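1. Dropping the sequence and predicted coords here.
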Amino acid sequence: MASNIPKFRFLTAAQVRRLHGTLIANAQPTQPALLESAVQSPLNIKYYNNEQNLFQLAASLPEKIMKNHAYQDGNKRTALVAADMFLKINGYKLQETPLQTGNVSQDLENAHVAVCTNAWTAEELGRFYEQSAKAIEEWTPEILAYRNEATEY
């Protein structure tokens, strides 16, 4: 019997550490358990809350990364690139190039700061993602590698 519940790909803590190391700084999390907790958040929300909206799941990841503060520095940037990769491995993108300058990047940065300062909820961030994200037209080798390593659920 086929299930109508969509399956999504979820990043692993190792993948988020790799994104941080590649795009932010060559540093390990000072609180690895808090990073693991943050990375598990979208999976838990899908399972326990039966959340089927990809963008709401995506928004829970950066919220937890920023608030858990697993890294000494770069948590907001890590949260942004992790959310973007989470959406990319599921067929959407927030930005062409991670951490680019420009309106989209500035709006994303502002949205993340709003969540960090409790001006926005993760749900509001999810709605922002849904309005901002674009379908991926070309699957790059990097996105495919992350997609293939991700957890499917």
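-> Right, received. Where do you want to start? Numbering: from 1, shown residues only.
2. make it CA atoms for all contacts and neighbour counts henceforth
-> OK.
3. Skipping its backbone neighbours, what lies nearest residue 133 in space?
-> Counting by Cα to Cα, 6 or more residues apart in numbering, residue 133 lies nearest to residue 94, which is 4.7 Å off, once chain neighbours are set aside.
4. so how far is residue 129 from that neighbour?
-> Distance check for residue 94 against residue 129: by Cα to Cα, to the nearest Å, it reads 7 Å.
5. now swap in residue 88 and tell me
-> Distance of residue 88 to residue 129, computed by Cα to Cα: 12 Å.
6. Put this next to the previous one:
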Amino acid sequence: MTYLTLDEVLAVHEKMLLIGGGREGVHDFTLLHSAIERPKASFAGKSLYPTIWLKAAALIHSLIKNHPFEDGNKRTAYFSTMRFLRNNGYEVVASSKEVVNFAVRIDIKNLKLTEIARWFKSHSKNL
């Protein structure tokens, strides 16, 4: 399993701001680090997120809900998670409208990780 680094997520964030605009800056590095590390979490030697879909769900959920950046949190969260999945052999296939609705639902509707994981699984294909 290949996980994202802080530098990779920061690069995605920078690109999102260049494309879509917004205020630069990290609001809270502790929350950013926590979000990036969450997919790796384990207890008593067992992964808390044993599938790639749950790991992707944990990543996007934490990046959106932690709001570590001054702006562009949902965009950065989604595209960072797409990069994570691509690095591990999957590609997300969804329209721009589906992506926006999905990210907003995670933020506002407090989707469960299993619901988020199910969305990624149903909208992904092997590379």
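-> Noted; the coordinates are in hand. Keep in mind it's a predicted model, so treat the numbers as computed, not measured.
7. Would you mind reporting the TM-score between them?
-> With the length set by TM-score structural alignment, normalised by the length of the second structure, the two chains reach a TM-score of 0.85; 120 aligned residues with a Cα RMSD of 1.7 Å.
8. OK, contacts around the residue nearest to residue 133 of the first structure?
-> Applying Cα atoms under 8 Å, 6 or more residues apart in numbering to residue 94 of the first structure gives the contacts 84, 87, 104, 129, 132, 133, 134.
9. corresponding residue for residue 100 of the second structure in the first structure?
-> In the first structure, the residue paired with residue 100 of the second structure is residue 109, using TM-score structural alignment.
10. could you measure residue 87 of the second structure against residue 111 of the second structure, distance?
-> Look at residue 87 of the second structure and residue 111 of the second structure: by Cα to Cα, they are 25 Å apart.
11. go on, residue 66 of the second structure?
-> Counting by Cα to Cα, the gap from residue 66 of the second structure to residue 111 of the second structure is 14 Å.
12. With residue 131 of the first structure as the reference, measure out to the residue nearest to residue 133 of the first structure.
-> Distance, residue 94 of the first structure to residue 131 of the first structure, by Cα to Cα: 10 Å.
13. For the counterpart of residue 87 of the second structure in the first structure, which non-adjacent residue is spatially closest?
-> Under the alignment by TM-score structural alignment, residue 87 of the second structure pairs with residue 89 in the first structure. Spatial nearest neighbour of residue 89 of the first structure, excluding adjacent residues (Cα to Cα, 6+ apart): residue 147 at 4.8 Å.
14. Surely the one you found is within a helix?
-> Yes. Per DSSP: H, G, I helix; E, B strand; the rest coil, residue 147 of the first structure lies within a helix segment.
15. Next, please give the residue ranges for the helices of the first structure.
-> Assigned by DSSP state H, the first structure shows helices spanning 13-19, 32-49, 54-68, 75-88, 103-116, 122-132, 141-149.
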